[in-house]
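Participant: Pasted the sequence and its predicted model underneath.
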Amino acid sequence: MKQPEQVHQGLKQEMAAILAVEGAGGQLWGKDAGTLAAKPAVILVIGVNGSGKTTNIAKLAWSLKDDGKRVILAAADTFRAAAIEQLSQWGERVQAEVVAHQQGADPGAVVFDALTAAERRGADAVIIDTAGRLHTKVNLMEELRKVQRVIQRKDPSAPHEVLLV
């Protein structure tokens, strides 16, 4: 390896090999690097309050946009004050469309509308931002199950990736 780009690619491949876990990685990526297995690829992001879900969604959206993908962000955290505004600002910064309803709206309805918009607009990926929750909060866990049912009504193989932040 004589060129800096060759070194960079070699390091990238080695790091990926070190971090790879057999059977991990969900169904998001196709056989070729940089291709999505489904269109739209549905990515559900979950985690506890304050763990950085929305910020990581923005980073993922930026990466996909940088690869030439059309990304839609679903503002399904309708519980936290300013969550919709925060995701909308990130969407604007990374040039990704955001599908949102009002605060307090049904997260399942937001997800349904985002998936419908993705189909109509030919989006490559839908990234779903959910409200932070602990597994002990029964009503929030049921809400998450409902979101999953809505997703699977649109595409039985989805979500293609669930990211726990």
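Facilitator: Noted; the coordinates are in hand. Since this is a predicted model, take the numbers as computed values, not measurements.
Participant: For the rest of this, base every contact and every neighbour count on C-alpha atoms.
Facilitator: Noted.
Participant: mind listing the helices for the chain?
Facilitator: 4-19, 53-66, 83-94, 107-121, 138-154 (DSSP state H).
Participant: can you put the ones you listed in CSV and add distance to residue 73 and mean neighbour count?
Facilitator: Converted to CSV, those look like this (distance: least, Cα to Cα, whole Å; neighbours: other Cα atoms under 10 Å):
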stretch, distance to residue 73, mean neighbour count
helix 4-19, 27, 11
helix 53-66, 8, 18
helix 83-94, 7, 18
helix 107-121, 7, 19
helix 138-154, 14, 15
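Participant: Next one: the closest residue to residue 46 other than its chain neighbours from residue 44, what distance?
Facilitator: With sequence-adjacent residues excluded and distances taken as Cα to Cα, 6 or more residues apart in numbering, residue 46 is closest to residue 164, at 5.1 Å. From residue 164 across to residue 44, the span is 9 Å (Cα to Cα, to the nearest Å).
Participant: what's the answer for residue 17, then?
Facilitator: 25 Å.
Participant: Please apply the same query to residue 140.
Facilitator: 15 Å.
Participant: circling back: export the helices of the chain to TSV and append columns for distance to residue 129.
Facilitator: Formatted as TSV, these follow (distance: least, Cα to Cα, whole Å):
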stretch	distance to residue 129
helix 4-19	25
helix 53-66	6
helix 83-94	8
helix 107-121	9
helix 138-154	11
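Participant: Out of those, the one nearest residue 76 is which?
Facilitator: Residue 76 lies closest, by Cα to Cα, to one member of those: helix 107-121, at 4.6 Å.
Participant: Taking their axis directions, that closest one and helix 138-154 sit at what angle?
Facilitator: Following axes from the mean of the first three to the mean of the last three Cα atoms, to 10 degrees, one obtains 20 degrees for the angle between helix 107-121 and helix 138-154.
Participant: second one coming, line it up with the first:
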Amino acid sequence: MVGYSRCSSGNKHRPRMSLESVRHFLAAHAPDIAIIELEHSTATVELAAQHHGVAPGQIAKTLSLRAGDREVLLVTRGDARLDNKKAKAVFGGRVKMLPADEVAAVTGHPVGGVCPFGLATPLPVYCDVSLRAYDEVLPAAGSTHSAVRIAPLRLAELVGAQWVDVSQEAA
């Protein structure tokens, strides 16, 4: 059975409110996890890796996807690419990225700050097995300037994610 991320109430679609929804989620479910806020943008894998001093693969990117008639979130390592054949088999049909305006509306987070925490809408969350290559990964935290450091297994547990294998091997 697929888990659903716990959502926060009253989430607005502005970046600051998005960060606050993540802060609220973590306070309620993982108060030991601190949000890292930087002055520099971490909206891309490359920028995030550079500013956090980690390998690009250690950045946990959250993809907002449409799988058939439903929206899902997929968290994968930053340097992995979605394997369309594997994704089609796992999700039961063609998978495509959501447009940016739909991403913000469904998740409550801006593109570049999307994460599975503090969502505006409960969504099925999947974690790609590629994340397990690292003891610690850095997903965004609701804004293009924030992230958290977390073990992949704990991330999946916190959001009730199902583990899947839908990415290509990292180059």
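Facilitator: Arrived safely. Because the structure is predicted, anything quoted here is derived from the model rather than measured.
Participant: Got a TM-score for the two of them?
Facilitator: The TM-score (TM-score structural alignment, normalised by the length of structure 1) is 0.30; 77 aligned residues with a Cα RMSD of 4.6 Å.
Participant: pretty sure the residue nearest to residue 46 of structure 1 contacts residue 56?
Facilitator: No - the criterion here is Cα atoms under 8 Å, and residue 164 of structure 1 misses it with residue 56 at 10.5 Å.
Participant: thinking again about what came up before, quick one: neighbours of the residue nearest to residue 46 of structure 1, just the number.
Facilitator: 11 (other Cα atoms under 10 Å).
Participant: same deal with residue 28 of structure 2?
Facilitator: Neighbour count of residue 28 of structure 2, defined by other Cα under 10 Å: 9.
Participant: so it is in which element?
Facilitator: Using DSSP states H and E, residue 28 of structure 2 sits within helix 15-29.
Participant: Output the contacting helices and strands for that helix.
Facilitator: Counting contacts by 3 or more Cα pairs under 8 Å, 6 or more residues apart in numbering; DSSP states H and E, helix 15-29 of structure 2 packs against no other helix or strand.
Participant: Tell me the first helix or strand C-terminal of that helix.
Facilitator: As assigned by DSSP H and E, the chain's next helix or strand after helix 15-29 of structure 2 is strand 35-37.
Participant: what helices or strands is that following strand leaning on?
Facilitator: Using 3+ Cα pairs under 8 Å, 6+ apart: strand 35-37 of structure 2 touches strand 146-148.
Participant: Now the element after the strand it packs on, going C-ward?
Facilitator: helix 152-159.
Participant: angle of that following helix against helix 15-29?
Facilitator: Computed by the same axes, to 10 degrees, the angle between helix 152-159 of structure 2 and helix 15-29 is 100 degrees.
Participant: Just the buried positions in helix 152-159 of structure 2, please.
Facilitator: Buried residues in helix 152-159 of structure 2, counted by 16 or more other Cα atoms under 10 Å: 152-153, 155-156, 158-159.
Participant: May I ask which helix or strand encompasses residue 71 of structure 2?
Facilitator: Per DSSP H and E, residue 71 of structure 2 falls inside strand 70-77.
Participant: Report the angle between the very next helix or strand once past that strand and strand 70-77.
Facilitator: Using DSSP H and E, the helix or strand that follows strand 70-77 of structure 2 towards the C-terminus is helix 84-91. With the same axes, to 10 degrees as the basis, helix 84-91 of structure 2 and strand 70-77 are set at 130 degrees to each other.
Participant: Check which helices and strands helix 84-91 of structure 2 sits against.
Facilitator: The contact analysis (3+ Cα pairs under 8 Å, 6+ apart) places helix 84-91 of structure 2 against strand 95-97.
Participant: Just the buried residues of the strand it packs on, please?
Facilitator: Within strand 95-97 of structure 2, the residues that count as buried by 16+ other Cα under 10 Å are 95-96.
Participant: Pull out the buried positions in the helix or strand following that strand.
Facilitator: Going down the chain from strand 95-97 of structure 2, the next helix or strand is helix 100-107, by DSSP H and E. By 16+ other Cα under 10 Å, the buried positions in helix 100-107 of structure 2 come out as 103-104, 106-107.
Participant: just stretch 15-27 of structure 2 next, same as before
Facilitator: 15, 17-26.
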